[in-house]
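Colleague: Dropping the sequence and predicted coords here.
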Amino acid sequence: MKKTLYKWFLRQRERNAPISGLILKEKAKYFHEKLYDKNSTFSASWGWLQKFKKRFGIRFITITGEKLSSQPELVSPFLRKLEEKIKDLNLDYHQVYNADETGLYWKLLLGKTYVSSEEKTASGRKTAKERITILACTNVTGLHKLTPLVIGKAKKPRSFKNSYIPVHYKNSQSAWMIAGIFKEWFKEIFVPEVRKFLKKQGLSEKALLLLDNAPSHPPVEELLSDDGLIQVMYMPPNVSPLIQPMDQNVIRLTKLHYRSMLSAMVVANKSKDMNVIIKQYNLRDAILNLSRAWNKLESATIKKCWKNIFESQNNDDREDTIPLATLRQELLSLNSIVETNLNLLEEIDPGQDFECGDIEEWNRDDFVEHDENCTAVSKDSETKQDQDQEVSQA
């Protein structure tokens, strides 16, 4: 059965299909049922998955599909166009911004997602679906991190009553970004906050916001300050995973910090059942932790996330003037939060064997999208006839 599963895995990778741990486990149960006893109690446990990955050298089983469809040949023309735009507007790095959205399953613990088919009523499957959207935005220097925008489903969450909320909050039916909310954010939040920052820096109140071509982003002509000094420029399709600064590390590190705080909360309440702790964890708690995670990002870290757009800005002589040990420490610090998450998860569930790749998969929230139909293989999922043919060929 393991060889059959591995052959299937290789075929999917040849197609560049994204494969998560949950998909591998469900596929293993499918093959086991076809090849052996339908009444078998085989559950493709987490421990079994770790042994399978180790045996066949599968260390990272989740890929970022966006990069596969990217078009690197469009990057250079766009960067030349951006350089000309910055010169025409006479902007410096304080005045160039990027904004991007990400989803966050704010109650999700890693151990709550990888469950067997016998555990469909577990509370973890329900809480994993409680989702918000976060809009992150900074300038090139990292000195201006705009207050995050959070989008939830509830118009007036009960947990917000009589409480200070350190973010901007909006609601939509699906908790996704929509064009109306984005336009409102640009006019009522982005423009005023940018003007305030630039005025404090003694700069002209001109700015440029870089965006990707998400359907929820309105046309350029609808995103313009009243005086025309603050403008928007769209990146070409299929290049944002390669160069968009918020995608390079800003969002990733913010979510990793958030995950660490969520895990630490569970560890700190060992006297309570984990399900009870998660149930009592509300949207206000999540937003407070998200705000703390956002505030942990340092300007130097943000600045490095723009290197694919402004390579020269990060390739100065700084490396020649500081000790090698300091440079090494800076490099290690970028991944230290991953190790923190590993340690916390091992405290929460000592029986699990977590790896760095599992933390990254958890942090992307990608695998939760398969939660609605955990037998799905990929967006290009095979038919039942194809699956049966694979078993007969094994």
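Modeller: Yep, that arrived. Since we're looking at a predicted model, the values are computed, not measured.

Colleague: only C-alpha atoms for contact and neighbour calcs from this point on.
Modeller: OK.

Colleague: Wait, a helix at Ala136?
Modeller: No: the assignment for Ala136, made by DSSP: H, G, I helix; E, B strand; the rest coil, is strand rather than a helix.

Colleague: And Lys153, how far from Gln173?
Modeller: Distance of Lys153 to Gln173, computed by C-alpha to C-alpha, to the nearest Å: 5 Å.

Colleague: between the two, who's got more neighbours?
Modeller: Between Lys153 and Gln173, counted using other C-alpha atoms under 10 Å, the more crowded position is Lys153 (17 against 12).

Colleague: joint contacts of Lys153 and Gln173?
Modeller: Here Lys153 and Gln173 have no joint contacts, going by C-alpha atoms under 8 Å, 6 or more residues apart in numbering.

Colleague: Could you count how many residues lie near Leu210?
Modeller: Number of residues near Leu210 (other C-alpha under 10 Å) recorded here: 19.

Colleague: surely it meets Ile86?
Modeller: No: in this structure, Leu210 is not within contact of Ile86 by C-alpha atoms under 8 Å, at 11.5 Å.

Colleague: I'd like the next helix or strand past the lengthiest helix in the chain.
Modeller: Taking DSSP state H as the criterion, the chain has its longest helix at helix 324-348. Proceeding N to C from helix 324-348, the next assigned helix or strand is helix 356-364, under DSSP states H and E.

Colleague: From the contact counts, what lies against that following helix?
Modeller: Packing partners of helix 356-364 (3 or more C-alpha pairs under 8 Å, 6 or more residues apart in numbering; DSSP states H and E): helix 251-268, helix 324-348.

Colleague: how big is the angle separating it from helix 324-348?
Modeller: For helix 356-364 against helix 324-348, the angle by axes from the mean of the first three to the mean of the last three C-alpha atoms, to 10 degrees is 80 degrees.

Colleague: got the contact list for the very next helix or strand once past helix 356-364?
Modeller: Downstream of helix 356-364, the next assigned helix or strand under DSSP H and E is helix 384-393. For helix 384-393, contacts defined as C-alpha under 8 Å, 6+ apart pick out Thr4, Trp8, Phe31, Lys34, Leu35.

Colleague: ok, of those residues, which come out buried?
Modeller: Restricting the contacts of helix 384-393 to buried positions leaves Thr4, Trp8, Phe31, with burial counted as 16 or more other C-alpha atoms under 10 Å.

Colleague: also this one, for the comparison:
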Amino acid sequence: MASNFPPTSSGAPPKKQRSVPTLEEKLDVLDLLKGGTSVDSVARKYGRNESSIHAIKIREREIREAVASSAPRTAKVTSQVHDKALVKTEKALNLWLEDMNRKRVPINGTMLQEKALSIYAMFKPPTEEGQPSDKKEFKASQGWLNSFRNRFNLKSVQTTGEVASANEEAAKAYPEQLKEIIEERGYLPEQVFNADETVLFWKKMPTRTYILKSEQQAPGFKAAKDRVTVSLCGSAAGHLIKPGLPYRSANPHALKGKNKNLLPVFWQSNKKAWVTAATFLDWFHKCFILEVKQYLEEKGLDFKVLLLVDNAPGVISCFKATYTRLTFSRILTAMDADPNVNVMECWKSFNIADCITYIKQAMDAIKPETVNACWRNLWKDCVNDFKGFPAIDKEVECIVQVARQVGGDGFVDILEEEIEELIEGHRETLTNEESSRENSDSCQSPCFSRKNNQQQLLELNQSQPLHL
């Protein structure tokens, strides 16, 4: 009988690639078996041997524990880790890694090992003085790193530094490649958009103010760590789209009874207040496309759009500086209106509805020329007489003046450097403690992910269907 496989140089058929089922598939198999489906029926359904299905059944407890312990369902290895401190460490480490990916910070194997040791030291139970430890010391070895990558299916974690130089080379070549695309397809500045996301700790204050000091001293009172993610998007001509705003609650008390469709932001909910693939696509289809169509119709232009994802630092800095100034002005205005109101009361009453109001005002304060200037590194030919971002410096000066009028510990002698640090502080990453407190069960892959330090491109026009 003729072989179904093409002959190799040795005359033997090539080996069939072994397909390892994911945790999600294993869980489905277990659920079917638990529901009464026979082993042979499950084997036929998934195209596997009955012995493989029996093996999954035997390891049911281990598999279900792996899923319950927040291992991603795309993971293919369910190795058990018996050190409870290490289990907690790996959960926190995976969350920290997702945070780094969301912020587009490149991570290699060495960095992962160092971070793992740092987190483990926090979870490791103390050894009583004079008593030897009965556990082998965790060293974050290369073997552990390989196992961790397999358990959490971390295909993208680099173990060498070679990718960094390649990314830099790709980034240098990107503007010229973008220019070729724009010129070849005839895009106008009004038709080219750039979207980026930024974290906003919407109640944060400088570290020396007694507001933050009081917050740190009050157990469970951590409102200044409450964050939203603001998705900003503007055209090369300077037009801004309604920002997306994922928040941890779908219907917070401050917005109950309000029509979310009438808000000046595109309201979304996500337990981590992050932009995920789902929230991005929701904003893209229900907000971006509709607003851009209307904008281009008003301009008398065809609906032909190029959307770049990433890289709008100028707009983000201007937005955060203006937002910060508005929050300081709110405190001063409230105290002027009622002499019996103190700074802490003003700060505690600040809610997500106020935050949205100030996001809108901060967006309105960004001038088209500022948005246009942000394209100087990507498409310098469209930038009109770039003169820097003086608005940021003016906002910082204004914030200092307002803070000194507010008065009190940490306000009366506040410095411009502290305000600049506060504005930059919105970009801070999760600490070990914050990583350990987050519930990694609800983690989703971030949408804004760079490849070779380049922006993702989405092209739309009237004659072609949209595929993402």
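Modeller: Done, it's in. Bear in mind that the values here come from a model prediction, so they are computed numbers and not experimental data.

Colleague: now what about the TM-score between them?
Modeller: Aligned and superposed, the two chains score 0.60 in TM-score terms (TM-score structural alignment, normalised by the length of the first structure); 262 aligned residues with a C-alpha RMSD of 3.0 Å.

Colleague: re the thing from before, mind putting the helices and strands packed on helix 356-364 of the first structure into TSV with distance to Glu188 of the first structure and mean neighbour count?
Modeller: Formatted as TSV, these follow (distance: least, C-alpha to C-alpha, whole Å; neighbours: other C-alpha atoms under 10 Å):
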stretch	distance to Glu188 of the first structure	mean neighbour count
helix 251-268	23	21
helix 324-348	34	15
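
Colleague: Compare those and give me the one nearest Tyr105 of the first structure.
Modeller: For those, the distance to Tyr105 of the first structure is smallest for helix 251-268, at 10.0 Å, taking C-alpha to C-alpha.

Colleague: and the closest one, which stretch of the second structure?
Modeller: Using TM-score structural alignment, helix 251-268 of the first structure lines up with residues 316-333 of the second structure.

Colleague: roughly how far is the matching stretch from the heart of the chain?
Modeller: Offset of stretch 316-333 of the second structure from its chain centre (C-alpha atoms, centre = their mean, to the nearest Å): 23 Å.

Colleague: Can you give the contact residues for it?
Modeller: 198, 200, 232, 343, 346-347, 358-359, 361-363, 365-366, 389, 391-392, 395-396, 398-399, 402-403, 405-406, 423.

Colleague: how far apart are that stretch and its match in the first structure?
Modeller: With mean C-alpha distance after the TM-score superposition for the first structure, stretch 316-333 of the second structure departs from the first structure by a mean of 0.8 Å once superposed.

Colleague: surely Ile241 of the second structure meets Gly234?
Modeller: Yes: using C-alpha under 8 Å, Ile241 of the second structure is in contact with Gly234, at 6.0 Å.

Colleague: quick revisit: what is the longest helix of the first structure packed up against?
Modeller: Counting by 3+ C-alpha pairs under 8 Å, 6+ apart, helix 324-348 of the first structure packs on helix 251-268, helix 356-364.

Colleague: Out of those helices, which is closest to Gln313 of the first structure?
Modeller: Closest approach to Gln313 of the first structure among those (C-alpha to C-alpha): helix 251-268, 20.8 Å.

Colleague: what's the angle between the closest one and helix 356-364?
Modeller: Using the same axes, to 10 degrees: helix 251-268 of the first structure against helix 356-364 is 100 degrees.

Colleague: Not counting its own residues, what contacts the helix or strand following helix 251-268 of the first structure?
Modeller: Next along the chain after helix 251-268 of the first structure, taking DSSP H and E as the criterion, comes helix 274-280. Helix 274-280 of the first structure is contacted from outside by Lys107, Ser123, Gly124, Thr127, Val266, Asn269, using C-alpha under 8 Å, 6+ apart.

Colleague: Distance-wise, check the residue nearest the centre of the second structure relative to Ile119 of the second structure.
Modeller: Using C-alpha atoms, centre = their mean, the residue of the second structure that lies closest to the mean C-alpha position is Arg102, 3.4 Å off. For Arg102 of the second structure, the distance to Ile119 of the second structure equals 20 Å [C-alpha to C-alpha].

Colleague: What of Met100 of the second structure?
Modeller: Separation of Met100 of the second structure from Ile119 of the second structure (C-alpha to C-alpha): 15 Å.

Colleague: Which one's more surrounded, those two?
Modeller: Between Met100 of the second structure and Ile119, counted using other C-alpha under 10 Å, the more crowded position is Ile119 (22 against 15).

Colleague: now the more buried one, what's its secondary structure?
Modeller: Looking at Ile119 of the second structure with three-state DSSP, the answer is helix.

Colleague: Quick one: map it onto the first structure.
Modeller: Following TM-score structural alignment, no counterpart is assigned to Ile119 of the second structure within the first structure.

Colleague: dump the residue contacts of Ile119 of the second structure.
Modeller: By C-alpha under 8 Å, 6+ apart, the contact list for Ile119 of the second structure reads Thr89, Ala92, Leu93, Asn432.

Colleague: now do 10 Å
Modeller: Counting by C-alpha atoms under 10 Å, 6 or more residues apart in numbering, Ile119 of the second structure touches Ala85, Leu86, Lys88, Thr89, Glu90, Ala92, Leu93, Thr431, Asn432, Glu433, Ser435, Ser436.
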